[in-house]
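In: heads up, no residue letters with this:
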């Protein structure tokens, strides 16, 4: 088991069972009005986004590195059209092209080739499809306090890392948004996200 797999396996195993479905509000805001098609959910955790998509007609491939997360996700989504796959995305990647590729908060405290994974994610977007990458742009007050100051690169830098070519994509949204978020014990705080949303044109 790799360091990354061990870290995320322990994290999901130690977390309390999921309660109500809590899909990413950013993902929902960009996808709610889209026509359903093929979706790839990278880092699906316990299935909140994948389940939300599947209940709206999307054919979903949902990926995570941790067995515990995938077991929980499958238990919550019986009967839905979700293909759960276990991947260490630094080593392997799902096959196929997708009308939506969603990567929500793939930041990691352990070694992870994020830029290379997101470049591969962009290549998986079909013509006319949407690439949606969302990352934390501020600390969550209920999260672990970092040992050192953490810099959150702006969305524009993230887009450069992904290597999106202007001739092949149009910008849907590129920048930072603030939103109200709820913590695990009901805490409310204003947090920020960096968002990269591009539609493939060719």
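Out: Yep, that arrived. Here the structure is a predicted model, which means the values were calculated and not measured.
In: alpha carbons only for contacts and neighbour counts from here, please
Out: Will do.
In: would you map the helices across this protein?
Out: For the chain, the helices defined by DSSP state H cover 3-14, 25-31, 48-54, 67-76, 114-123, 155-162.
In: need the winner for burial among these.
Out: Of all these, helix 48-54 has the most neighbours on average by mean count of other CA atoms under 10 Å, namely a mean of 23.
In: another structure for you, compare them:
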């Protein structure tokens, strides 16, 4: 999805992103080279769905970073970042080039292979995690920035995905959640997409407590890279929140 504007992606993205390891092993973001290359944490059906989608095209996304991510990270000093739904790796590679220590999460193994190849070509190092967000076993409170650009996170009664996003942010860190404006109010599609099945920024904002400072919560025109799926969307909803403690 970097630009992850994938249209629908579970724990990854909707629409058309100490040193870390450059591998495509799944599970917790560790440097354990013994992890099996095919270890995936999440729903196998979701993995298969997105593997099939990526396999249909040699390149699904534009290959350039998402505009909201570029704009919202113009000031912060680079630190540890989690890229939720990294797709073919454009956001993750852009962040790594900027000095960030990048962990990138994705459900599609096909996408991860492409992302890892692009990172090698770019000469940057990224830790790749093959998992859905809620099942990823990420160390809590370990990221200075959690970036979720157009994520297709499935909604559950216990708000597992929303809570996983918040839990990953370190004290003093920032959650940046960006989505296509207006999608949450659409009716269920004949294709099977139902907005009621997915997590939207307003749902995450509703979980913010006094431990958080909302810095941005607005709709704005989307700065979209040319090409790639999702280029027809014109406006973004941007939620940026800082964890105080």
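Out: Everything's here; your move. Note that this is a predicted model, so its numbers are computed, not measured.
In: give me the TM-score for this pair.
Out: Here the superposed chains carry a TM-score of 0.81, computed using TM-score structural alignment, normalised by the length of the first structure; 192 aligned residues with a CA RMSD of 3.0 Å.
In: returning to that earlier point: how about the helices of the first structure in JSON lines, adding distance to residue 83 of the first structure?
Out: Output for the helices of the first structure, formatted as JSON lines (distance: least, CA to CA, whole Å):
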{"stretch": "helix 3-14", "distance to residue 83 of the first structure": "20"}
{"stretch": "helix 25-31", "distance to residue 83 of the first structure": "19"}
{"stretch": "helix 48-54", "distance to residue 83 of the first structure": "9"}
{"stretch": "helix 67-76", "distance to residue 83 of the first structure": "9"}
{"stretch": "helix 114-123", "distance to residue 83 of the first structure": "17"}
{"stretch": "helix 155-162", "distance to residue 83 of the first structure": "25"}
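In: ok, residue 180 of the first structure - contacts?
Out: 188, 189, 190, 191 (CA atoms under 8 Å, 6 or more residues apart in numbering).
In: center of the second structure - which residue?
Out: residue 84 (2.2 Å; CA atoms, centre = their mean).
In: what residue of the first structure matches up with it?
Out: Aligned counterpart of residue 84 of the second structure in the first structure: residue 42 (TM-score structural alignment).
In: what lines up against residue 121 of the first structure once you look at the second structure?
Out: Using TM-score structural alignment, the partner of residue 121 of the first structure in the second structure is residue 165.
In: residues contacting its match?
Out: Contacts for residue 165 of the second structure (CA under 8 Å, 6+ apart) come out as 133, 146, 175.
In: wait, residue 51 of the second structure touches residue 111, no?
Out: Yes: contact between residue 51 of the second structure and residue 111 holds when scored by CA atoms under 8 Å: they sit 7.2 Å apart.
In: re the thing from before, neighbour count and distance to residue 125 of the first structure added to the contacts of residue 180 of the first structure, as JSON lines?
Out: Shown next, in JSON lines, are the contacts of residue 180 of the first structure (neighbours: other CA atoms under 10 Å; distance: CA to CA, whole Å):
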{"residue": "188", "neighbour count": "14", "distance to residue 125 of the first structure": "35"}
{"residue": "189", "neighbour count": "14", "distance to residue 125 of the first structure": "33"}
{"residue": "190", "neighbour count": "13", "distance to residue 125 of the first structure": "32"}
{"residue": "191", "neighbour count": "17", "distance to residue 125 of the first structure": "29"}
